[in-house]
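Participant: Sequence first, predicted model second:
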Amino acid sequence: ESSMVNLMKDRFLFLVQALPAVLCLHAPQPALRSALLRIPRGVVMETASLAVPAAPLTWSESPDETWSYDFDGRSLRVNYIAAGPEQGTPFLLIHGFGASGFHWRRNVNVLAAAGYRVYAIDLIGFGLSSKPVCDYDAIIWREQCAAFLREVGGCGAGRRAILAGNSIGGYAALMTGSKYPELVLGVASLNGAGRFAPTEAEAAAARDREAARAARSAVQVWIDSAVETLVSSLQRAAAYGGLFITKQPVRIKQVLQQVYPVKPEMADDELVESIRFPAEDSIGLAPPGQIPEVFFRIVSRNGRGGSVPLDELLSELEVPLLLLWGELDPWIVSSKGDAIQEIGRA
């Protein structure tokens, strides 16, 4: 068959399987803007109303199901929720920053009832998964998701999964879909994180800064190194203190209500506890006393949007991409979705 026929079959299959289910997802606004972007074919705009999902999951401090992930010579525990018929199309839900698979509590059973084999995973460093002290480049989550799809989801050899991710989970889903099209049927990104490649002017300014650094005297190199060490220490101290404040239940609820401006009641005590509990040092998910260091590494490594620009990921993407945006999100604004669509039109 021609590549055009295969492309059309992929688009149709993803629409039939993913769109009705994904549109049940909650967002800050009752009407959610959505768009289907198929690289390099362009953009189809859709508008949809959200149904209210029923039968949400309930929070528990005990692990749901666990999978042992071999990472860099270490065996890490990965917590995940599973539901739906095992023969169903795999549907992997990837949470956002600071959250866990439980954040999909109102979606898992709805998708499972629609016939999907649903998995809501806790990324390494979050939820009830292990929290090693390591380099938290988003590649760690890409590789985790790919290994999970193979080993738990049974993907490969023709079996592929739908990936849906929110915030940093949307970025992880896009990275996984771009790198491993043989595992992925399509990607849905809900207010996905990530950065764009620098403009020509920004790239030129960066080159000038690098040239200036290369021309420094030995004394200036020593001074700059001392300053960088001091700044890094101050940033680490700020992150440590920030975590202590941020993980207090009152503060967690305040932050959640910022992203639920239309339905602040969604930030209930159960959701708050699902975020607070995994941030405690006492539950053995990280080396003793190292939760603040893990938090610092995740924030400092990903605070500017990840190591691989969205432009590059989109240029490599061979599977359909569904963009969903809650327009009242105060952090990852809907104009980013518009910019992604412009890349797809180019």
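Facilitator: Nice, thanks for sending it over. Residues are numbered from 1 along each chain as shown.
Participant: okay, CA-based contacts and neighbour counts for the rest of this
Facilitator: Noted.
Participant: Spatially central residue for this structure, please.
Facilitator: Centroid-nearest residue in the chain: G169, 0.9 Å away (criterion: Cα atoms, centre = their mean).
Participant: how close does it get to G306?
Facilitator: 12 Å (Cα to Cα, to the nearest Å).
Participant: between the two, what contacts are shared?
Facilitator: Listed as contacting both G169 and G306 by Cα atoms under 8 Å, 6 or more residues apart in numbering is no residue at all.
Participant: how far away is G170 from A120?
Facilitator: The span separating G170 from A120 equals 13 Å under the rule Cα to Cα.
Participant: Give the residues shared as contacts by these two.
Facilitator: Overlap of the contact sets of G170 and A120 (by Cα under 8 Å, 6+ apart) consists of 94-95.
Participant: Can you identify each of the strands in the stretch 201-346 of the chain by residue range?
Facilitator: With strands called from DSSP state E, counting those that start in this stretch, the stretch 201-346 of the chain shows them at 321-325.
Participant: Would you mind pulling the contact partners of stretch 298-306?
Facilitator: With Cα under 8 Å, 6+ apart as the test, stretch 298-306 has contacts from 125, 135-138, 193-195.
Participant: let's bring in a second one:
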Amino acid sequence: MSEIPVRVTTSEEGDASASDSIDELVTHDETIANGVRLHYVEAGPEDGPPVVLLHGFPEFWYSWRNQLPALADAGYHVVAPDMRGYNRSEKPHGIDAYRLSTLADDVAALVRTLDTSVAHVVGHDWGGVVAWATAMTHPEQVSTLTVLNAPHPLKYVRDLSLEQARRSWYALLFQVPWLPERTLAARDFAAIERLFEEGVAVPGAFTDEDLRRYKAAFDRPGALESALNYYRAFGRGTVRKQLPGAIPLVGDRLVTSPSPIEVPTLVLWGERDPALSVDQTVGLEHYVVDVRVERFPDASHWVQFDASDRVNEALLAFLGEQ
């Protein structure tokens, strides 16, 4: 297979943040997708090409506050849901309700509510993992795939190194019942606040208002347990029953040999990510036919905040090519 095109993007001046007028830009709505009530915001012309933005942990639709205006201004119909279990969306009980295949089915069902039944799918962190899975299991509904600091789930498990396992120590902690919920909620969600404040590469990338909104989202009943169940479902291997071609390896881990993703794919990666190694971008040509990688050496896991302007530029250029 051909070598993946890799671009390295830096900035000496930093990136501008979206204004505080995000609430004036978006409208709120909800729908039933895959049997679950999902809250979402949307912006841009309804007849524009649809773009679905999938957030990660521990966030909600607001994760995309810097991308929503840029995409809407460019003429896209942007839909950013609260993922199953998050913020104002429904929170089903039980770990099995958060299997990766179920989450991908949620996205596919959401896309089917759009007039075209196909969309550009963009995901960060857990939203990126779900975006990968959606392109694997519902390729007919994904026109392009863009992933920000999220590993391909099958590559992640197959190539799991000691270094990556060390970085992902928290995922093991999250397998324990109730204790992670109490730890994260303690002292007015101090651990979540610290995750944002200390995890970014650009000081002040998250404002006090951002932190207030995130804490409010997780103060909703059941929100923390539901969000942690993403990790628990993946960690317990329930995903292996659902992804095509999966076989068990070392307990609940898996390797698979599915057909490579054929959807045009862009991977945007902040290299200063303490949780996920940049090695996750190496070897993707074995999993994706048409993939390019753009790396941001001066950005963290929260690349859409640290390098918002450059992320928007790369995303709009990629979507404009299709």
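Facilitator: Looks like it arrived, so ask away. A quick note: this is a predicted structure, and the numbers were derived from the prediction, not measured.
Participant: Kindly provide the TM-score of these chains.
Facilitator: Here the TM-score for the pair of chains, by TM-score structural alignment, normalised by the length of the second structure, is 0.69; 259 aligned residues with a Cα RMSD of 3.5 Å.
Participant: check contacts around V111 of the second structure.
Facilitator: Contacts for V111 of the second structure (Cα under 8 Å, 6+ apart) come out as 52, 117-119, 141.
Participant: Would you state the helices of the stretch 51-200 of the second structure in chain order?
Facilitator: Assigned by DSSP state H, counting those that start in this stretch, the helices in the stretch 51-200 of the second structure fall at 68-73, 100-112, 126-137, 153-158, 162-167, 169-173, 179-199.
Participant: Buried residues in the longest one, which are they?
Facilitator: Buried positions in helix 179-199 of the second structure, judged by neighbour count with 16 or more other Cα atoms under 10 Å: 180-181, 184-185, 189, 192-193, 196-197, 199.
Participant: swap in the first one?
Facilitator: For helix 68-73 of the second structure, a neighbour-count test (16+ other Cα under 10 Å) marks 68-72 as buried.
Participant: Check which helices and strands the longest strand along the second structure is in contact with.
Facilitator: If you go by DSSP state E, the second structure has its longest strand at strand 291-300. Using 3 or more Cα pairs under 8 Å, 6 or more residues apart in numbering; DSSP states H and E as the contact criterion, the neighbours of strand 291-300 of the second structure among helices and strands are strand 6-8, strand 265-272, helix 303-306.
Participant: Mind doing that once more with 10 Å?
Facilitator: When contacts are defined as 3 or more Cα pairs under 10 Å, 6 or more residues apart in numbering; DSSP states H and E, strand 291-300 of the second structure sits against strand 6-8, strand 142-148, strand 265-272, helix 303-306, helix 308-321.
Participant: Among the ones you listed, show me which one is buried the most.
Facilitator: Scoring these by mean neighbour count under mean count of other Cα atoms under 10 Å gives helix 303-306 as the most buried, with a mean of 27.
Participant: which of the buried residues of helix 179-199 of the second structure lies closest to K215 of the second structure?
Facilitator: For the buried residues of helix 179-199 of the second structure, the minimum distance to K215 of the second structure (Cα to Cα) is 6.4 Å, reached by F189.
Participant: residues contacting that closest one?
Facilitator: Contacts for F189 of the second structure were tallied using Cα atoms under 10 Å, 6 or more residues apart in numbering; they are 181-183, 211, 214-216, 218-219.
Participant: What of E42 of the second structure?
Facilitator: By Cα under 10 Å, 6+ apart, E42 of the second structure lies in contact with 25-29, 50-53, 61, 68, 72, 77-81.
Participant: Looking for the alignment partner of it in the first structure.
Facilitator: E42 of the second structure maps onto A82 in the first structure when the alignment is built from TM-score structural alignment.
Participant: list the buried ones in the helix or strand where its match lies?
Facilitator: Applying DSSP states H and E as the criterion places A82 of the first structure in strand 74-83. By neighbour count, with 16+ other Cα under 10 Å as the criterion, the buried positions of strand 74-83 of the first structure are 76-83.
Participant: Kind regards, and thank you for your time.
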